[in-house]
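Enquirer: one predicted model, sequence on top.
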Amino acid sequence: MIKHIVMWRLNDSAYGKSKAGNALELKNKLLAMRGKINGLIHIEVGFDFNNEKDSCDVVLYSEFEDEKALYDYQSHPDHEEIKRWLSEVRYERRVVDYEI
């Protein structure tokens, strides 16, 4: 099993929306990937509530059957669209992929 975790720090505004508005839109876009990727076992999105200086704003936690499923997710047209959209919304991204 592959675990894929991504954290973003978002700009205060983008596309005419606030950080909170874009965070919610990101969550909806990511969760819409459910059922579109063979081997995507689990996906969840959360928002930080601490607002500490080192905190990220949004986290994605997902599980995939194998590396192929992760690759299929990363290259899926809907995911490519999310990445393009995020280029205006985020200013920092951290990612970890690991196998258990």
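Expert: Received, thanks.
Enquirer: going forward, measure contacts between C-alpha atoms and count neighbours the same way
Expert: Will do.
Enquirer: now the residue nearest the centre of the chain, what's its secondary structure?
Expert: Note on the chain: the residue nearest the mean C-alpha position is residue 60, at 4.5 Å, using C-alpha atoms, centre = their mean. Here residue 60 is recorded as strand under DSSP: H, G, I helix; E, B strand; the rest coil.
Enquirer: residue 74 reaches residue 81, doesn't it?
Expert: No: contact criterion C-alpha atoms under 8 Å: residue 74 and residue 81 do not qualify, at 10.6 Å.
Enquirer: higher neighbour count, those two?
Expert: residue 74 (14 against 11; other C-alpha atoms under 10 Å).
Enquirer: please report the distance of that one from residue 66.
Expert: 13 Å (C-alpha to C-alpha, to the nearest Å).
Enquirer: who touches both of the two?
Expert: Common neighbours of residue 74 and residue 66 (criterion: C-alpha atoms under 8 Å, 6 or more residues apart in numbering): none identified.
Enquirer: next up, a second structure to put side by side with the first:
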Amino acid sequence: MLQHIVMWKIKAGADGSSREANIAKARSLLEACAQLVPGIVKFEVATAQPGLECTYDLVLNSSFTDRDALAAYQGHPSHAALKPFMRAVVLERQCMDYET
């Protein structure tokens, strides 16, 4: 099993929209990728919640059966299509992949 965790900080006012609107759009775009390829075991997208400690605005916590499944997800055209928007609105990005 391969864990794939990505966290993003979103810029204020990027892409002509508010930070909150861009967080919501990014979340929606990511959630649409949940069933793109075989081998996705878990695909959870969440945003920072008031009252809980958060240093990032958005997180993807996902699991794949193996490296090939993750590679298929990352290379899928629908996943590639969200990257220009993400590049426009992301201030910082952190990623960690590890096998369990």
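Expert: Yep, that arrived. This one's a predicted model, so the numbers in the text were calculated from it and none came from an experiment.
Enquirer: which residue packs closest to the residue nearest to the centre of the first structure, ignoring adjacent ones?
Expert: Spatial nearest neighbour of residue 60 of the first structure, excluding adjacent residues (C-alpha to C-alpha, 6 or more residues apart in numbering): residue 45 at 4.6 Å.
Enquirer: surely the one you found forms part of a helix?
Expert: No: going by three-state DSSP, the assignment for residue 45 of the first structure is strand, not a helix.
Enquirer: what's near enough to touch it?
Expert: 27, 30, 31, 58, 59, 60, 61 are the contacts of residue 45 of the first structure under C-alpha under 8 Å, 6+ apart.
Enquirer: can you rerun that using 6 Å?
Expert: Residue 45 of the first structure is in contact with 27, 59, 60, counting by C-alpha atoms under 6 Å, 6 or more residues apart in numbering.
Enquirer: how far away is the nearest residue in space to the first one that is not next to it in sequence from residue 65 of the first structure?
Expert: Excluding its sequence neighbours, the residue lying closest to residue 27 of the first structure (C-alpha to C-alpha, 6+ apart) is residue 45, at 5.8 Å. Separation of residue 45 of the first structure from residue 65 of the first structure (C-alpha to C-alpha): 19 Å.
Enquirer: which stretch of helix or strand covers residue 71 of the second structure?
Expert: helix 67-75 (DSSP states H and E).
Enquirer: that helix: which residues count as buried?
Expert: For helix 67-75 of the second structure, burial by neighbour count (16 or more other C-alpha atoms under 10 Å) applies to 67, 69, 70, 72, 73.
Enquirer: about what we covered before: now which residue in the second structure aligns to the residue nearest to residue 27 of the first structure?
Expert: Using TM-score structural alignment, the equivalent of residue 45 of the first structure in the second structure is residue 45.
Enquirer: all the strands of the second structure, residue numbers only.
Expert: 2-10, 40-47, 58-64, 90-99 (DSSP state E).
Enquirer: got the contact list for stretch 11-27 of the first structure?
Expert: For stretch 11-27 of the first structure, the surrounding residues in contact (C-alpha under 6 Å, 6+ apart) are 45, 89, 90.
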